[in-house]
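Chemist: got a structure for you, letters missing:
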């Protein structure tokens, strides 16, 4: 496992925030490419939407190796601006993307004050296999100190599922993807839960 700096996105420079957007696009490209095939264009379109206080990153010598977004209460890690999306993606694609993501983000998570939902988890391709996601997960659990953690992963992401299982997450729900499975690149969303013991939280 590597020894990376774990920082909030809010602590980084603009160039590093841009890298973080690129890592997100790289990690979710199979789903995002239906909007635009150009990864650089997607990163420019989404950079503004990252809520910097709701993201942590793994940083090594100025390179962003991984990102972890989280939601608590009503705070989500994304906030989209329709005008920016239209400018970067074009009027039609930008409008379509905005309404799709707004619908998703407006769904209530129904979290209690003791619960935290991890999302937008991604590791840069060149850093995979180095324990980046594991270290981010463990660091966030220690820093945030919630009693109950949730995350979502698609069924085709077998490597991520195995990783989360090793970290102690257990599947508790599976939601089939009803429409456009081929375009989305997965058949179902898997929801996993981890309730760390007190010692893991330093208490």
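Modeler: Received it, and whenever you're ready, just let me know what you need. Since this is a predicted model, take the numbers as computed values, not measurements.

Chemist: C-alpha from now on. contacts and neighbour counts both.
Modeler: Will do.

Chemist: how deep is residue 61 tucked in, by neighbour count?
Modeler: Close neighbours of residue 61, defined as other Cα atoms under 10 Å, add up to 8.

Chemist: quick one: it from residue 14, how far?
Modeler: According to Cα to Cα, to the nearest Å, residue 61 stands 15 Å off from residue 14.

Chemist: same check, this time on residue 155
Modeler: Counting by Cα to Cα, the gap from residue 155 to residue 14 is 34 Å.

Chemist: Likewise for residue 64?
Modeler: 12 Å.

Chemist: residue contacts, the residue most central in space within the chain?
Modeler: Central residue of the chain (Cα atoms, centre = their mean): residue 120, 0.7 Å from the mean position. With contacts defined as Cα atoms under 8 Å, 6 or more residues apart in numbering, residue 120 is in contact with 24, 67, 68, 69, 70.

Chemist: try this one side by side with the last:
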């Protein structure tokens, strides 16, 4: 079956759950502040999903990959306090909203920030990640943005290889302080390389130590 790619898709409730599950399975550790229950986190992700900042790949009517974007004040996941409170209770919901808000990455006005590429395990190695990145780059061009930026774990050699092949260049890496410590690399793809100025690492407001590449 040839997978089909959709930008800003109209998703059924079942497909929203599938997209949330695929995303969670790739980035489960990022959502630890929300809940220790995977099922509960997937329900929250399903509620928070914003199709206007989402690219989805289908095999038939089944979601096999999803990518999130953030630009012009909107992002793939928007956690409302009412949704968090409904699933976690008001106190835990407020705490989770504060924590997830603190972890959100900052960005420049002319920048598209990739909120993650997630491919269902059984569909990896088929060029789907490349298709997602190509679509995101085309969106950045059509929206008149200057750069696409993403972060990747320093030890994820497969992802680093893909991003380099797709024209992304390493700008700096940062070490996150919470235990266990994490090292991530910030990479950028300039829409107009001849006029683009690299992002200053001081504008990347992650907690931790930042080092120029």
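Modeler: Noted; the coordinates are in hand. The structure presented is a predicted model; accordingly, all values stated were derived computationally and were not measured.

Chemist: related to what we said a few turns ago, among the contacts of residue 120 of the first structure, which ones are in strands?
Modeler: 67, 68, 69, 70 (DSSP state E).

Chemist: thought the second one was touching residue 124?
Modeler: No. Under the contact definition of Cα atoms under 8 Å, residue 68 of the first structure does not touch residue 124, with a separation of 11.9 Å.

Chemist: Looking at these two, which one has more neighbours?
Modeler: Higher neighbour count among residue 68 of the first structure and residue 124: residue 68, with 24 against 20, using other Cα under 10 Å.

Chemist: which residue packs closest to the more buried one, ignoring adjacent ones?
Modeler: residue 121 (4.6 Å; Cα to Cα, 6 or more residues apart in numbering).

Chemist: To which residue of the second structure is residue 128 of the first structure aligned?
Modeler: Under the alignment by TM-score structural alignment, residue 128 of the first structure pairs with residue 124 in the second structure.

Chemist: and its match, how far is that from residue 22 of the second structure?
Modeler: If you measure residue 124 of the second structure against residue 22 of the second structure using Cα to Cα, the figure is 12 Å.

Chemist: out of the two, which sits in the more crowded spot?
Modeler: Just comparing residue 124 of the second structure and residue 22: by other Cα under 10 Å the higher neighbour count belongs to residue 22, 22 against 13.

Chemist: picking up where we left off before, more neighbours, residue 64 and residue 14 of the first structure?
Modeler: residue 64 (26 against 12).

Chemist: In three-state terms, label the more buried one for me.
Modeler: strand (DSSP: H, G, I helix; E, B strand; the rest coil).

Chemist: is it true that it touches residue 19?
Modeler: Yes. Using Cα under 8 Å, residue 64 of the first structure and residue 19 qualify as a contacting pair, with a distance of 6.1 Å.
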